[in-house]
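Participant: Sequence first, predicted coordinates after that:
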Amino acid sequence: MKISFHGADREVTGSCHLLEAQGKRLLIDCGMYQGGRDLDDENAEAFGFDPKSIDVLLLTHAHLDHCGRIPLLVKRGFTGEIITTAATRELARLVMLDAARLHEEDAERHARHAARRGEAQHRPLYDTLDALNALDRFGRTATYGEAVALTPHLSATFYDAGHILGSASIRIEQTQAPRGSIIFSGDLGYSGRAILRNPQIPPPADTVVMETTYGDRLHKALAPSIEELYTAITDTFARGGNVVIPTFAMERAQEILYYLREGIEKGRLQRSLPVFLDSPMAISATEIFRRHAECYAPKDYAMFEGGKDPFKLPALRFTRQTDESMALNRLVGGAVIMAGSGMCTGGRVRHHLRHNLWREDSSIIFVGYAARGTLARLLIDGAKQVTLFGDNVPVRAKLYTINGFSAHADRDELLAWHRALRPRRTVLVHGDEQVMQSFAAQLKDTEVHVPAKGDVIPL
């Protein structure tokens, strides 16, 4: 066995790892680099391996930074099998088709500017046809806890990672000498959250490749975070403004809907609270959540089976059409507008920010991770003015950053997960380098690696 690293190495996004075992080349995830325009070239670079040589791709979950370059992999020659859970298959379809549309729109925009300047046209990283071709590569469906045979002596078993719907940690075992086992954590969830189960602990393994996104900090407790959300909404309405929540389409949107419903049922929020989910992708993801209640925590599964929709609010409106979204910008106050993208790098939320950031009576509530270089991070870090659609927009709205809704395990949860596995070797990925070094200092009785892109580790 040996493993090489081709993304999310000493950085947070672009997860992509290549395991060679039993004569097979297994790719674990193939994600997009996210954070800013400067990463466009990095996404278009060669993978560092021949896509035609990959036999199987094991997909941990459907976030863009784990599945976003799969269509490019197929475009460049991958003809192997993609194996993942049923929920991840559906969500990945949604994510890849949406990403293809955005690449096409971006290329069209560049083409218009290039034509005026007499420059060469920009081609999309991949298009809708590439995404559809990638969907044809999805083969067997993984069930949590059941081994999937890759060769007679090599298997992969998926365990619930509790991060988003269908997310998994993957344990790969070689049963022929030299025997060995390795676990890829994927992204690990945070215990005690709504909807999803807590992360499962796989059986111990020789080597663990694990994420460290929040490996240097503890999350704020969930209950105060929910209370802060309710208070931010009621205070904003008292001032006469709107609440804009930049929202990740998968998991975060559904989680916020879940807590808004609870707030209404407990009397913390008015029953007539106008909530607009202004994201076609988040709307579709919510429908997929409803189809996969088998992934829910027991309490929420029982609620759903009892006929109660955990995401239904009395005054919730889904706004799929562009004209419906534009109409929201005429709302003077008293509305909660949830729109993508969560990092404000694109999507409809940028329009809502342009119409609300300059208003002292409005609020912007950040409930998710913001990578360096994104508009969300600029605002969180205290920017007094930002540029949106060519306009300089002053930042006068009240900004809230509520960290307790994180879908990632924090330092203590990561350490507890790691201790249960007792690995001889630990490889840290998917985090800022300084965070990895801080987390590495906490590990005991294990050989620690912090690989750079292109590094190879024999197992």
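Facilitator: Perfect, thanks for sending it.
Participant: From here on, just use CA atoms for contacts and neighbour counts.
Facilitator: Noted.
Participant: Name the residue closest to the centre of this structure, please.
Facilitator: His63 (3.7 Å; Cα atoms, centre = their mean).
Participant: thought that one was touching Arg93?
Facilitator: No - contact criterion Cα atoms under 8 Å: His63 and Arg93 do not qualify, at 10.8 Å.
Participant: ok, structure two:
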Amino acid sequence: MKIKFLGAAGEVTGSCFLVQTGNIQFLVECGMVQGGRDAPIRNRQPFDFNPEELDFVLLTHAHIDHSGMLPKLIKAGYSGYIYATRATADLLDVLLPDSAHIQEVDAERAARKPRSKQGRHYGLTTPVYSMADALQTLNHVKEVEYENMIDLAPGIKCRFQDAGHILGSAIIEIWITEGETTRKIVFSGDLGQPSRPILRDPAIIEEADILIMESTYGDRPHRASNSTEEEIVDIFTRTLPKGNIIIPAFAVGRTQEVIYQLLQLAQHDKVNDLKVFVDSPMASKATAITMQHMELFDEEAKKMLTWKKIGTELPNLYFTASAEESQMLNKIRSGAIIISASGMCDAGRIKHHLRHNLGRPECAIMITGFQAMGSLGRRLVDGVKRVRIFGEEINVRASIHTIGGLSAHADQPALINWAKGFKKPPQYTYLVHGEDNPAQALASRLQNELNWNVHIPKRQEIVSFN
């Protein structure tokens, strides 16, 4: 058996792992690279395998850095099933067509640029895939239930467990039998932070021979929830009388958690009369899907998060749909909280809101999620003084706030505690979905405190098991 690390190795995005055993080969994840100037080029490179030879695909969750290359896979000839939870399947109905739309718009914009010859050289004037490819991909998704054992092929079965990261996210357990030997591989996917709003905590896994584990925040703890609330209230109090608050948020997961957080603050009278605009058609659809899957909520969220309560406690919550409505928000000079995608500020309507508010010292930008290296959001977090948006140079005068306590990823203490759930150390542990420093920090703790055998693979690395 072999595992090839095709993405999210030494980096956070572009998740993709090829597993080969006997006459069977399959993918776990098929994600898009996000952040950095080389991402569009990398996403257009041919696959390092023949898609027509794949037997099946397993998907941990719907975020584009895990699912975004599935339409490209179908376009290249893959004809099998894509196994995912019901909630993930519902979210893919929204995310993949939206991603295709972005691909088409970006390609059209690249073709109009003066340096379009260079764009044509790298294929940037052609979308990675089309809307038709995305819609065709949805026909290949096969829904599975948490905790059900699934027979995938002779000698291969799997089970999806709740990862608590976003709606429908999963840890995938895979049993592979070769001859007289059965090995269990566990892909953690992205693990959620325990005790966070809305979703249940990640499931505890007790056994694995081979563990592929995320390490996004492997070098730090998140801020405590009470401290996070105090920081948010302070930002609102200081900013809203004279300026706006812009919140870049992933349409799936983060937007819903931010709404939940604002609802909690309003119910406890810590904030009042908020004017909240969710300016992302995809986020609006994802929020509606979230409310259709309340069986996945934790008990507190089931009691609290209903549209009736949102309407009572957050009466000024608006979901904008049209481009005209979005443009009208840029005329508001103060008192608005604008939640918009993309979460890393590299695409979508958020760029327009940053363009109109970054240069104003009375405004604030609240970063609530991970920002990949090279992304506009990462540059803002790192303190850049000047950015270019739609060809316009903008001085960064607004205050930039990183609200780590709202992260949907497990922090270092939570990752260690999840690892302690194993009854004995996995024979082999590979840390992925992390930049170098977080992965190294987590590896050190797992090795020194739990006596684990840990390796941090490089992209394209192949590991073999006899």
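Facilitator: Alright, I've got the coordinates. It should be emphasised that the depicted structure is a prediction, and the values quoted were computed from it without experimental measurement.
Participant: tm score of chain vs chain?
Facilitator: Comparison of the two superposed chains (TM-score structural alignment, normalised by the length of the first structure) gives a TM-score of 0.95, and 456 aligned residues with a Cα RMSD of 2.0 Å.
Participant: mind listing what the residue nearest to the centre of the first structure touches?
Facilitator: Listed by Cα atoms under 8 Å, 6 or more residues apart in numbering, the contact set of His63 of the first structure reads 92, 95, 250.
Participant: so what's the corresponding residue of the second structure for the last one up against?
Facilitator: To tie it back to what came earlier, the one meant is Met250 of the first structure. Aligned by TM-score structural alignment, Met250 of the first structure pairs with Val252 of the second structure. If you count contacts by Cα under 8 Å, 6+ apart, Val252 of the second structure has them with 63, 91, 166-167, 283, 286-287.
Participant: what's the first-to-last distance across stretch 288-307 of the second structure?
Facilitator: 10 Å (Cα to Cα, to the nearest Å).
Participant: same thing with stretch 142-152 of the second structure?
Facilitator: Stretch 142-152 of the second structure end-to-end distance (Cα to Cα) = 12 Å.
Participant: and if you look at stretch 433-452 of the first structure?
Facilitator: 10 Å.
Participant: now stretch 214-225 of the first structure
Facilitator: 17 Å.
Participant: can you name the residues of the second structure that that stretch overlays?
Facilitator: Stretch 214-225 of the first structure maps onto residues 217-228 of the second structure, going by TM-score structural alignment.
Participant: Point me to the helix or strand that includes Ile247 of the second structure.
Facilitator: strand 245-248 (DSSP states H and E).
Participant: how close does that strand sit to the first structure?
Facilitator: Compared with the first structure after fitting, strand 245-248 of the second structure has a mean deviation of 0.9 Å; criterion: mean Cα distance after the TM-score superposition for the first structure.
Participant: Going by contacts, tell me the helices and strands next to that strand.
Facilitator: strand 336-340, helix 350-357, strand 364-367 (3 or more Cα pairs under 8 Å, 6 or more residues apart in numbering; DSSP states H and E).
Participant: helices or strands up against the last one?
Facilitator: Put plainly, it is strand 364-367 of the second structure. Strand 364-367 of the second structure packs on strand 245-248, strand 399-402, going by 3+ Cα pairs under 8 Å, 6+ apart.
Participant: Single out the most deeply packed of the ones you listed.
Facilitator: strand 245-248 (a mean of 26; mean count of other Cα atoms under 10 Å).
Participant: Relative to Ile245 of the first structure, how far out is the residue lying closest to Leu316 of the first structure once chain neighbours are set aside?
Facilitator: By the measure of Cα to Cα, 6 or more residues apart in numbering, the closest residue to Leu316 of the first structure outside its immediate chain neighbours is Val275, 4.8 Å from it. Note on Val275 of the first structure: its distance to Ile245 of the first structure, by Cα to Cα, is 11 Å.
Participant: hey, what's in contact with both of these two?
Facilitator: 336-338.
Participant: on that earlier part again, any chance of the helices and strands packed on strand 245-248 of the second structure in TSV, plus distance to Ala419 of the second structure and mean neighbour count?
Facilitator: Output for those, formatted as TSV (distance: least, Cα to Cα, whole Å; neighbours: other Cα atoms under 10 Å):
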stretch	distance to Ala419 of the second structure	mean neighbour count
strand 336-340	34	25
helix 350-357	36	21
strand 364-367	28	24
